[in-house]
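# below are the sequence and a predicted model; questions follow.
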Amino acid sequence: MIRLISILAWVTCVLAVQDARAQDITLIAGARVFDGTGAPARVQDVLIDGDRIVAVGNRLDLPKGAAHVDGEGKTLIPGLHDLHTHLRSPAYDTPEDLGKAFAGYLLAGVTTVNDYSVSGEMIAPVRDLVRAPNGLWAPHLRHAVRMGVPGGHGTEYGWGSFFTMQATTARAAHVRMPLALAYDPDVIKVFVDGWRYGRDGDTNSMNEPTLSAIVTDAHKAGKPVVTHTVTLEGAKMAAAADVDALVHGIGDALVDSELIDLMRGSETAYVATLVAFEPQAQREFTSGEWAQLNPGERARERMVRAWKQSPIRPYDVRRWKIMRQNIARLKKAGIPIGIGSDAGVDGVYHGPAAVREIRWLSKLGFTPAEALVAATRTSAEIMHQADDRGTIAPGMRADLVLIDGRPDKRIEDLWKVSRVWVSGCAVPLDILRKLADSPTFTPMPTVRMTGPILTSARSNGRTDLDTLPFISTDRGTDHSTMIALDAARDGMTLLAARMGDSSRPYAQWNLPLTRGPINVADASDFAGIELRAKGRGNYRLVLESYAIDDGDWFAATFEPAADGELLRIPFSEFGSRNSEARLDLTQLRALRFELSGETGGTVSLELGDVRFYRP
């Protein structure tokens, strides 16, 4: 396991963050102000008080005690947006690190992101992670609850309905939506299209009544709806259902007048995520973009270039051509086009990918100024936040980026980020650069374990730790399935699984040790895990851990004791497939009880009284 950042370095970072956030009033003087409306940039002063811009003009007075920033020769722009990210996916082969993902955006001048990588249970702890005193620096995070259909895209990764809620009818959607809205998401993301680009077999698609029901309930709650929509017919259905934005480009056919009319009528916007579909074998990086990548990202790019490159597949060539042509058609039609990258998928890096997306618009018919408007005011409008951010004017949120150049004239200058403010707070870019470049993982808040995990004292379907158990499985649309029933006898939970069609089918019942799980659990006071279990089958207990690749998590097989007697599994019995991995009992996240068996078979287990036991 990679060593965590030292306490000394972290304290230094925290103190710097405190100092930065203590500054309330700032005057940025003499910068070229590109206000995000599309108007030409003008040399002006901008005064920030708290989290708001309070004045924009010439020769503004410097209030007593205010910070003064010399903007001469630089351009001040509104903070950029990325309306399609997966923050918990690093985009290269390394475990999740939210601190590095957040840093990547701020270093690139991106101050607002939509995140599609969390379950509802994760939203509150991630918000706490950045809002708490001395919390992590981050852009404004707009979290989505995900909705899909069984066998559809978004459900095939084995994460379960815990992660992507599922409905196949309008009635089912109306049942699921109150559950989704209870988490107070900022947006609802719906996986509409099952087309897999001609590369893989298609998955199931959502029907229009189900999508319309989701949109109706979301809009009543004041939540925008965006869709994974990649086909022309799927886009027409989404626009007819009144979604707020399509957050992928259409890649199977050129847009037509019918779609344009539907999008105009419903005010549906378009976010193409071009950088997620750009053929990576052809990809080149400017010096400015390369400098923004962290060492792990650069290492991946060097490795990709060292491989013998195969010709780009015909379906990729066709899709890429169609996607670029569709940008031009939709721009000509006046459809709002925002910025989203799909960062987190392989090779689409957090922060730099948003700027790369802006650059692509400038190559496809947008002037640099128009591309900046798309990344600022238009993206804010798409998420119904244009009254709060996206432009530079009195009363607007002070999300600002000072650029050492003229990005409204030369888009490459966007890489020259000099200063960033989020809600009026000056971001410590030098510290975040060190964090992003560090080989160690960002420390997470720790919850010390007391012993009980799943006992008869729990209620409301949650654990003794007030966490929600969830099911995960092997990957694929034909993955294994499981149900968990609280049995009346002995306070046990009955787990019943049907194995899927993979070569190694399995299903897991997961007991998070922290909410989400996001934060980490410290079980270092204990010697192992104690439980009661009944059943006959193949069982493993997997220790989900922070800063370890999921394939390297420590695990131990176990056999239930006779008549459900107490069983103890010492931590010393847990092993990893990675001989270099080390089990750190202060970095646990969840206990995963895994049932496995033959393809198409069934396996069951009764489980209860799960707790850590002391030496």
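Noted; the coordinates are in hand. Since the model is a prediction, treat every value here as computed from it, not as a measurement.
# could you use CA atoms for every contact and neighbour count after this?
Fine.
# pull the longest helix from the chain.
helix 314-332 (DSSP state H).
# helix or strand next in line after it, which one?
helix 352-363 (DSSP states H and E).
# contacts for the next helix or strand after that next one next, please.
Per DSSP H and E, the first helix or strand lying C-terminal to helix 352-363 is helix 368-373. Helix 368-373 is contacted by residues Gly36, Thr37, Gly38, Ile358, Arg359, Leu361, Ser362, Pro407, Asp408, Lys409, Arg410, Ile411 when judged by C-alpha atoms under 8 Å, 6 or more residues apart in numbering.
# count of residues packed around the closest residue in space to Leu435 that isn't next to it in sequence?
Leaving aside its sequence neighbours, Leu435 sits nearest to Lys100 (C-alpha to C-alpha, 6 or more residues apart in numbering; 6.5 Å). Neighbour count of Lys100, defined by other C-alpha atoms under 10 Å: 26.
# tilt between whatever helix or strand Lys100 lives in and helix 352-363?
Following DSSP H and E, one finds Lys100 within helix 98-107. Helix 98-107 runs at 30 degrees relative to helix 352-363, counting by axes from the mean of the first three to the mean of the last three C-alpha atoms, to 10 degrees.
# comparison target, given below:
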Amino acid sequence: MSTTSQTATPAAAPAPAAPLRIHHARLIDGTGARPVEDAVLVVGADGTVGYAGPAADAPAAPSAAPGERVIDAGGRTVLPGFIDCHVHLGVATASEMNRKFAADPTVEVFRTAERMRATLHAGVTTARDLGGLPAGFRTAVEQGMTEGPRLHTAVRIMSHTGGHADFSTPSGFDPSCGIGEIADTPDEVRLAVRRLLRAGADLIKVCATGGMGSPHDQPDDEGLTVEEISTVVDELARHGGKPVAAHAQGTAGILNAIRGGVTSVEHGYGLTEEACELAGERGVFVVPTLSTVFDGIDKATMEPYHYEKKVRWSGITKENISRAIASGVKIAMGTDAAMVPHGHNLRELAHLVSLGMSPMDAIVAGTRTASELLGLQASVGTLEPGKRADLVLCDGDPLADIAVLSDPDRVRLVAQGGVIRKNTLTAGGAGDTGGAGS
């Protein structure tokens, strides 16, 4: 019997970076430092920042080389690429999460790719998906198969039976198609962590409370116990250590999550002064997902139980998150998209400002602090020499009007590691004056 040797087709390589120079820009570098009004940003062929600072001190521009880009920002603002620490790219809307069983899985892959691209083009160059996104999407971005934010994914959401991630109907049918990872004892929790790690999870998400969108519980209901959450942390430590994000809305569950050793509290709607102090003592981040409070309430499209809980908690949330901002808790940006529309992620910054953050602090929450939460602060989150050139160029001055970042059309250029992913600047005046297409 004859055999035919086959050579495997190599995976697509990520797009190469090219030298890039942006001048006539206002620079907000993500560190919290004062903006530089006449700034130059230089990116090397390796996709890292070579210089970011005043034009007067910038290295001389070399003669044009093949593939080199020179962009006149025309007074626009250049910032680090933003990081959304709480998304659900695997579904389009909250109601769709409970109807995944009816979707064509092949079509859904393409729809997810569209959502990833819209998120990237809105200025989010890195994202953390907290349930519903298989690890293969992360690999597809890494290997250049599709465009999207650099991804960390929890894959599924750990909950107890009847908890926030248990979408089962009385008949036992799960319309979410397994977004939840159910565990009811410390031993089951260990096994669940191992299954999620086997599935490629970058972190583990646990439900420390009930929630708004879950049919069987309330935000004040407690989820996994302190012992169970501690078991998650311990099991991860046995496998090299990975972060733990806690869905935690009611006060008791927030305290359980912090005492259990989580890395971040997601939502935090019931944050009290005690909880803020404990989070500060233990270095726990808070990701308040304010977009779900300001933008995510629509009686026409929401289940009645979901709408009722949202309305009841809206004012409480605004008061408590305002207190958390004032107390100095480490806050990282996260939106909970798909609970709110994908591709409008930077609305979250305006919501943070409305509750007491300065525009600069809100930008830092979406860049430097978010990178610290994801453990990526050595490579992204600020525009400093040696870091990856993840960047956004937007119209106007977001320190004067943070809402300019809320409109994706005003985000004119987005780059990841020096590779331009979006460029709507026009020739003649401000714009791209050389090099290959983006």
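Sure, I can see it. Just so it is clear, the model here is predicted, and its values are computed rather than measured.
# what range in the second structure matches the helix or strand just after the helix holding Lys100 of the first structure?
Using DSSP H and E, the helix or strand that follows helix 98-107 of the first structure in sequence is strand 110-115. With TM-score structural alignment applied, strand 110-115 of the first structure matches the range 124-129 in the second structure.
# against Glu357 of the first structure, how distant is Ala343 of the first structure?
From Ala343 of the first structure across to Glu357 of the first structure, the span is 11 Å (C-alpha to C-alpha, to the nearest Å).
# more crowded one of those two?
Ala343 (29 against 23).
# give the equivalent position in the second structure for that one.
Ala343 of the first structure maps onto Ala337 in the second structure, by TM-score structural alignment.
# so that match makes contact with Val87?
Yes: in this structure Ala337 of the second structure lies within contact range of Val87 using C-alpha atoms under 8 Å: 4.8 Å.
# straight-line length of stretch 15-31 of the second structure, end to end?
Stretch 15-31 of the second structure: ends 28 Å apart by C-alpha to C-alpha.
# list the buried ones in that stretch?
15, 17-31 (16 or more other C-alpha atoms under 10 Å).
# same thing with stretch 305-321 of the second structure?
His306, Tyr307, Lys309, Lys310, Trp313, Ser314, Thr317, Lys318, Asn320, Ile321.
# farthest pair within the contacts of helix 368-373 of the first structure?
Comparing all pairs in the contacts of helix 368-373 of the first structure by C-alpha to C-alpha, the longest separation belongs to Thr37 and Arg359, at 18.4 Å.
# just give me the mean distance for the longest helix of the first structure relative to the second structure.
Here the mean offset of helix 314-332 of the first structure against the second structure after fitting is 2.1 Å, by mean C-alpha distance after the TM-score superposition for the first structure.
# quick one: residues in contact with stretch 325-335 of the first structure.
Outside stretch 325-335 of the first structure, the residues that touch it by C-alpha under 8 Å, 6+ apart are 249-250, 254-255, 260, 263-264, 268-270, 272, 337, 361, 364-365.
# among the residues you listed, the buried ones, what's the PyMOL command?
Selecting only the buried entries of the contacts of stretch 325-335 of the first structure in PyMOL, with 16+ other C-alpha under 10 Å as the criterion:
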select buried, resi 249+250+254+255+260+263+264+268+269+270+272+337+361+365
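# take the contacts of stretch 325-335 of the first structure and keep only those in helices.
Ile260, Met263, Arg264, Leu361.
# corresponding residue for Ser371 of the second structure in the first structure?
Using TM-score structural alignment, Ser371 of the second structure pairs with Ala380 in the first structure.
# neighbours around the residue lying closest to its match once chain neighbours are set aside, how many?
Leaving aside its sequence neighbours, Ala380 of the first structure sits nearest to Ala386 (C-alpha to C-alpha, 6+ apart; 4.9 Å). Other residues within reach of Ala386 of the first structure, judged by other C-alpha under 10 Å, total 16.
# ok, now the one 10 residues further on?
One way to gauge burial is a neighbour count; for Met396 of the first structure, by other C-alpha under 10 Å, it gives 21.
# what residue in the second structure is paired with it?
Checking TM-score structural alignment: Met396 of the first structure goes with Lys387.
# circling back to that earlier point, Arg128 of the second structure versus the match of Ala343 of the first structure, what's the distance?
11 Å.
# what do you get for Cys394 of the second structure?
The separation that Cys394 of the second structure has from Arg128 of the second structure, given C-alpha to C-alpha, amounts to 23 Å.
# those two: which has the busier surroundings?
Set Cys394 of the second structure next to Arg128 and count neighbours by other C-alpha under 10 Å: Cys394 wins out with 26 against 23.
# so who does the closest residue in space to that one that isn't next to it in sequence touch?
For Cys394 of the second structure, ignoring the flanking residues on the chain, the nearest one in space by C-alpha to C-alpha, 6+ apart is Val411 at 4.4 Å. Residues counted as contacts of Val411 of the second structure (C-alpha under 8 Å, 6+ apart) are His121, Ala122, Gly123, Val392, Leu393, Cys394, Asp395, Leu405.
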